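Colleague: My questions concern the predicted model and sequence given below.
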Amino acid sequence: MKNRTTRIGMTALAILLAAGATVNAVPSFAGLAVVHAEEQNSQTSTVINEGTLWKYLDNNTDPAEGQASLTAWTEKGFDDTIWKTASGKFGAKRGALTSFDGFTPTILLQQYIDGTATDIPTYFFRTTFNISNLEQLTSITGTLFHDDAVAVYINGHPVKSVDMPTNTQSSNMFYAGVSAGAPKQADLNLSKAEIQNYLTDGDNVLSVELHNDREASSDIYFEFQNLTLNYNETDGNEPAVTPVNQKSVILTVGGDTTSQGITWYADTPDAGEVQYAPKNGDTFPDNYQTVPATASISNDAGFYSNQAVLSNLQSGSEYVYRVVNGTTVSKTYSFKTSANDGSYSFAFVGDPQIGASGNASSDANNWNETVSLITSTLRPDFLLSAGDQVNTASNESQYVGYLNDAFASLPSATTIGNHDSSSAAYNEHFNLPNESRNKGITKAGSDYWFVYENTLFIDINSNNRSAAEHKAFIEEAIAANPNVKWKTVVFHHSIYSTASHVNDGDIINRRNELPQIFDDLDIDVVLMGHDHVYTRTYMMNGSTPDTSRGVQSSVTNSTGILYLTANSASGSKYYDIKAPNAEYSAKMDQSYRRTVTDIDVTDTSYTMTTYYADDMSVLDTFTINKTDSSALKNLVNETESKKLNSNDYTEESWNTFQTALTNAKSVLENENASQSELDDAYNALKSAMDGLKAPEKKDPEQNPETPVKPGNGSGSDNDSNTKKPAFTPVSDTKPSATDTKPASDSGKKTVRTGDTANAASAGLVMLAAGSVIVVYIRKRKGI
């Protein structure tokens, strides 16, 4: 279906409704309703293109070995997790990544069997594509290029083969095809009748089997240019519509968590649009919002950069979206918004620099492995790159290697590196928020900032050497966001690293200028790249490291700044350590291994854990705590001012209180105590105070263990220094039978109220006392 978007007033909307139009309700903008009138017009959706991520096998093994059939590897449930991952054009010419016959592969395939000059016979590729509204799908079309023989499958069903043998094979590892020089073009044209029995709504698996024609073939090549889903096609009376080729879809962070930037490329100058909505089921919702994109000619010949901003996003929600150019609609993508609960995480990476090793294919493969680890294991809210996304600023093949499919769902915040700065291609690919119009400018872009939950991120373009401009921009960003908990600065050229760039003249100049600016503006953390080495500083006060307590794993309420330099996330290039004794370095590492830093942020802590990306072992971890102990201090002072006495409370409640009070004082004395420790101590002490209980008052009649001495009634023998037990008046009820039973205490009988013998004794005492009184009265009267 084609979705036409019209902005109308409420009166016009009422007229539409009265006329019987179908209207999909969506939130209104600026008093206008966004109306999507559904029409049964033809529509296309390109679901496979050059940017599609493929799983592939090029190690001379048969994935069907041990399986029930030779095509088991083409089916939905097959496990391809150990296969390599890459997007682009796959191939090799005599074992190298080089152009041949007008075709240029971007991903190098292993051409030869290990240790030989014999060509691998077969290569295997798998990817997925999504179908929505299957009942309206009328055909699938596509184009691929191959050298040599090829077979294509969808959900395990063969849909296309070229130059494949007709005889039965015992395995998938065989040579096939015709040596024809340049790669051949193959077109798919699958009708509804052909596909209706094996396609499904949701994810479908596309598999490709590629063969060399002989043991000594000079080249191998595979490129799936596009696969297009065609909906509601007519009977052919209308002219055919050429689908638009869309690629390079990437989400970027918004100005805050209620917005999201997006960029994609399309081979038409007409600007597209984005349709998005909260996810509701497995198909694209009928009710959605639409935002128009702006289109500008790009560095990638024949393509235009489309950029838009998705706004009014709700926190803690999953959204689906698709990009539209004319009648071409992309597959459905999704992303999740922040919960806005004061706790989030992001992945920090340094210098992917695709192409720096001289083998862009290898760099892209390694980068893809790092991104896969980030998305599957760390699961951050967004990715932050310290710059040098590519090695050559204008090389679009290297950008294809960098732009992983995951970035259509995982938002990115990128930084302009020295290898990015000389081309507008960077700004054409990354739609970043709050970019300055006059500060930090180079050809690639400028300074920008964004807020994510409780943190202000200020990304400065350090290729522009004006410290004054950067300072002014940082001041503007802080003034616009005065209530954040944390302030993080990001830029490319590390000023506190330990490898090859440590003593470069431009680095020394930045080191002399920037730290004092950051210190004056109360920055918390500075994240950098450029030197392809891992370095974490001590807490820095201006240019002075605080080494007074040695190397620490955490600090609390420090007044200094933490600087962290990331090593390469792709392994495309590493630099040897040149400053092993740098006084500012608390931790440095050059293990020649890919790294990624997982950064977890709360209102009171900022924790940076750096992992080796090959096995997820921890390289380093460090936490900055910001705490407020005033509530606990006040509670301890209030408690001690009451001068509570243990004699006034039960032993159990008093012991609990004493333990909580002792712990509270201990936590206050620990200057590295976290906010959670302070909060726990406060809650425990408050609960213990509220739980103090006075002892129950004891009734002598109910307590046979306490003897009552005549003339006293208290059992204390009139000792003024002995605390008297509580006394409960005796009730007027008759004593029970058990009250007449003797109770023993070291062989002595205990006096009980209501005992007959005791009553007689009491009568005698009263009689004797009466006699004394009579005698005394008589003496007073002289009788």
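Modeller: Sure thing, it's come through.
Colleague: contacts, neighbours, all on C-alpha from now
Modeller: OK.
Colleague: what about the helices in the chain?
Modeller: Under the criterion DSSP state H, the chain contains helices at 10-18, 192-195, 360-373, 396-402, 425-429, 467-480, 505-520, 630-641, 651-669, 675-690, 756-781.
Colleague: List of residues touching the fourth one?
Modeller: Okay, so that is helix 396-402. Residues from elsewhere that reach helix 396-402, judged by CA atoms under 8 Å, 6 or more residues apart in numbering: 51, 86-88, 106, 248, 299-300, 352, 354-355, 360-361, 363-364, 367, 389-392.
Colleague: correct me, but residue 10 touches residue 17?
Modeller: No - assessed by CA atoms under 8 Å, residue 10 is found out of contact with residue 17, at 10.5 Å.
Colleague: dropping in the other structure now:
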Amino acid sequence: MTIVHTTFNHHSSEVTLLTRISRWLPASTLTVGLVASSLAVIAPAQANLETDPESDVLIDETTTWRYLDDGTDPANHLPSRTDWTAPEFDDSSWDSAAGSFGALRGEIAELNGGYTPDNLLSQYKDGTTDNKEAFFFRSEFTVDTDELDAGDEVNGAILYDDAAIVYVNGEKVRGFHDDDLPFTEDGDDRNLVYGGANASAPHYREFTVPEDLLEDGENTISVQLHNGRETSSDLYFELEHLTVETNEPEGPTAILLQMGADPSERRLSWLTDSGVAESVQIASGAVDTMPENATTIDATEQADSAHDGKQYAQATLSELTPGTYSYRVGSEDGTWSDIAQFEVHPNDVEHTFTMVGDPQLGSSGNLQSDGAGWQRALDANDQLFPESQYIHSVGDQVETYEGNPDQYLSVIAAQQLRSQPLMATLGNHDFNRSSPQDLFGQHYNLPNLADYDPTQGSYWFIYNDVLHLNISTEFRSDYDAHREFLETTIAEHGDDVSWTMLTFHRPLYSGGNHSVTGTTDGIRNNLGPIINDLDIDVVLTGHDHSYTRSYLIDADGNQVDPETSEIIVDAEGNVTDQELIANYEGTDSSQRLEDGSYVRVTPEEDETLFVTANSSSGSKYYNLQDASNYREGFQPRFRDQQREQNITGVEVDQCTVTTTTVELDGTVVDKVELLRDHTAPVITAADATVALDGEFDPLAGLEISDDCATLTTDDVEVEGEINTSVLGQQTMTYRLADAAGNETEFERIVIVAEVADEDKDNTDDEPTPTPTPTSGEDDASDPNPNLNSGTDGDDNAAGANDDVTDADRSADTDRDGALANTGASIMWAVAIGLTALAIGLILFLVKRNRLTP
């Protein structure tokens, strides 16, 4: 069976919305919907289905529900707590109405997310403002089971606040946020308990009714709704639709590209309902049709997924070299996905990646709005950081602890994520409180996953001269295990890279609500000393939904005085006379710099910078804490909260890591350049010859270079003098240090020699460079072998031989292949050249005219 129309309307708005029901739409359609919604005003997510009258819509907004909202338990005096859901239960005394149900502080009003109930529920217990614990609903739908095709399913969608359980014909179909409901099985009022998500807006969820629960003809559907707590401000229930749908196989969907263990590797994950083994086909270059010689790579894993009716698959692409690749996933027996491309960049230290904080799709209660915000962030990244090579999420991809399929599909829907790798950090919302969340591990194919971590969120990878360490702050029972993992990985790989970065979700240094919690203090006390002991340059975190940059933190965990470690530079990198950023007060944000200026931070050895990201999707923000609330030693150096989406470009090169945090319109929140100079300056100069009694400039011919600093000869310290009145070899010493304290020393040999009168004018202004013998030559120890040519091998302490004349030296030069400085020699050379040219011209004409000479 096929649903013909899928147009959605909001109860209180004329705005037409795209469906949020990913089961009904292919992934590409959902992506287009998210992109389109990001360009328009975001309407509330509440929606109702309008279909062709001949379609099999079983329940919609016109369906009548009988409901009980008087604070009593319909299961009282019945053997089982769920007996009230049976078809034969007598609900004739209940009230009835069609549409949605709810209340906001005892009245009909618009809830967060734009939900307005059609019918008012009696929210409070009589004579109080205490919430009733639970509310109960029953209705019927009719199914002709003989007409159901093999691929047909009965699928529904529910909106609820704060918890809900759906039953069909007395059997539980699905529970939503009901895991912690403290039911008892004996006595009265067994169903009257508080519990649920306590979210700010109703949740949207989908479910499928198992075929074996369906009866031919009339079926009973029941729903119980729970308030989260006694003081909850609102409640809401709507069964948006129940529909018979044809479940045609979609093939591969939800394709996600990720980084591998090193720059030559990429990893993939996807979902499929094909029922056959799937693989990856990959070819070099950008192609529209997969060539016959494409390489096929089998999935490393394919198994049943937490997505209903789906399997997840994962594969690893290895031995990639710089260039463009095209790929698709699927199978010949099933279907193939569309072809997508990705780029393998040169393995250079110079590169940029993008840090994103807490997408947490679904946290606002409006998944469509959150998904549109996430899409806006990815689109802005394309414009603001076009050179970004991958996206680095610092945790909380989704809202729901147990893992919500629709939220994950919304994260992965963006087409960018098929071409630009996404690396995920395990956040507290990506973990089911005490056990791994199945969907996180199925969608994120992480490299070098650590065995010691039961949360399955600690791993590492190397990319373009950066060692990325990623640990799970949901594993807090054995910090020694974290230490061993970090120490071992750094010991094995730290010397092979220029930078070491550590990422985890819960921050040590932040400015919002989480900065003053006991959990955060525990992480500071345990994880902080481990970081201080290790050679880690930058730490990237999230969780607090506001932006924070720390002071430099030294090896003892102390804040480094900004007066000694920070300067402000202009857009060209020149030091300015601007004052350092002013201190903040109360709950204010820090002062932002203007005119392209930014902060340059220069750490000493073993000092670390911490950066905590704001929300990238805009799904949730936390206000900044009053400045007086921060724990001593953990105050932010810079903090910002304008309730605007943020993303951060991280630019890496040999000497600096620069983080530029921006709002999506390009407004700079904070830019900081971490300058860590590991390399000493280099001085080069050829050995010099100076005329007896001539002038010698010790800086002439001196060349200076430094990977991380701008230095001139004015910075050079010269030791020693050349006495040009004494013939022979003399030595000068040059010393040079950069601002980071790296020093170099260089010795230069200078030869004082007699020079013919006619050449003296040429030697007074600048010393004549003398070739330095290469390693392995017989006279490598002789500072000026040309001066000793033709001698009997005796070593002359003055470096010259009185028996060797200027004419002898000219002859030696000629024998080495140089042209003698005489008019006759020049004329001979010209004559030979003209003769050769004439012969060549004659041969050309003979060949051209086919003449016989």
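Modeller: Received it, and whenever you're ready, just let me know what you need. Small disclaimer: the values here were computed from a predicted structure and weren't measured.
Colleague: Mind checking the TM-score on these two?
Modeller: TM-score for the superposed pair, counting by TM-score structural alignment, normalised by the length of structure 1: 0.55. Supporting figures: 488 aligned residues with a CA RMSD of 4.7 Å.
Colleague: In structure 2, what residue corresponds to residue 342 of structure 1?
Modeller: Aligning on TM-score structural alignment places residue 342 of structure 1 opposite residue 349 in structure 2.
Colleague: ok, its match - contacts?
Modeller: 464-466, 498, 652-654.
Colleague: Which of the residues you listed fall within strands?
Modeller: Among those, DSSP state E puts 466, 652 in strands.
Colleague: what would the contacts of residue 349 of structure 2 look like in TSV with distance to residue 738 of structure 2?
Modeller: Listed next are the contacts of residue 349 of structure 2 as TSV, based on distance: CA to CA, whole Å:
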residue	distance to residue 738 of structure 2
464	26
465	23
466	24
498	19
652	21
653	18
654	16
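Colleague: Looking at the contacts of residue 349 of structure 2, which is nearest residue 456 of structure 2?
Modeller: residue 466 (22.4 Å; CA to CA).
Colleague: thought that closest one was touching residue 501?
Modeller: Yes - between residue 466 of structure 2 and residue 501 there is a contact under CA under 8 Å: 7.1 Å.
Colleague: Centroid-nearest residue for structure 1?
Modeller: residue 380 (1.4 Å; CA atoms, centre = their mean).
Colleague: And for the closest residue to it other than its chain neighbours, the neighbour number?
Modeller: With CA to CA, 6 or more residues apart in numbering as the criterion, residue 380 of structure 1 has its nearest non-adjacent residue at 4.7 Å, and that residue is residue 346. Neighbourhood size, residue 346 of structure 1 [other CA atoms under 10 Å]: 21.
Colleague: Can you get me a residue count around the aligned partner of residue 431 of structure 2 in structure 1?
Modeller: Aligned by TM-score structural alignment, residue 431 of structure 2 pairs with residue 421 of structure 1. Residue 421 of structure 1 has 27 neighbours, counted by other CA under 10 Å.
Colleague: and if you look at the one 3 residues further on?
Modeller: If you count neighbours by other CA under 10 Å, residue 424 of structure 1 ends up with 17.
Colleague: Just to check, it is in contact with residue 300?
Modeller: No - Residue 424 of structure 1 lies out of contact with residue 300 (CA under 8 Å); the separation is 10.7 Å.
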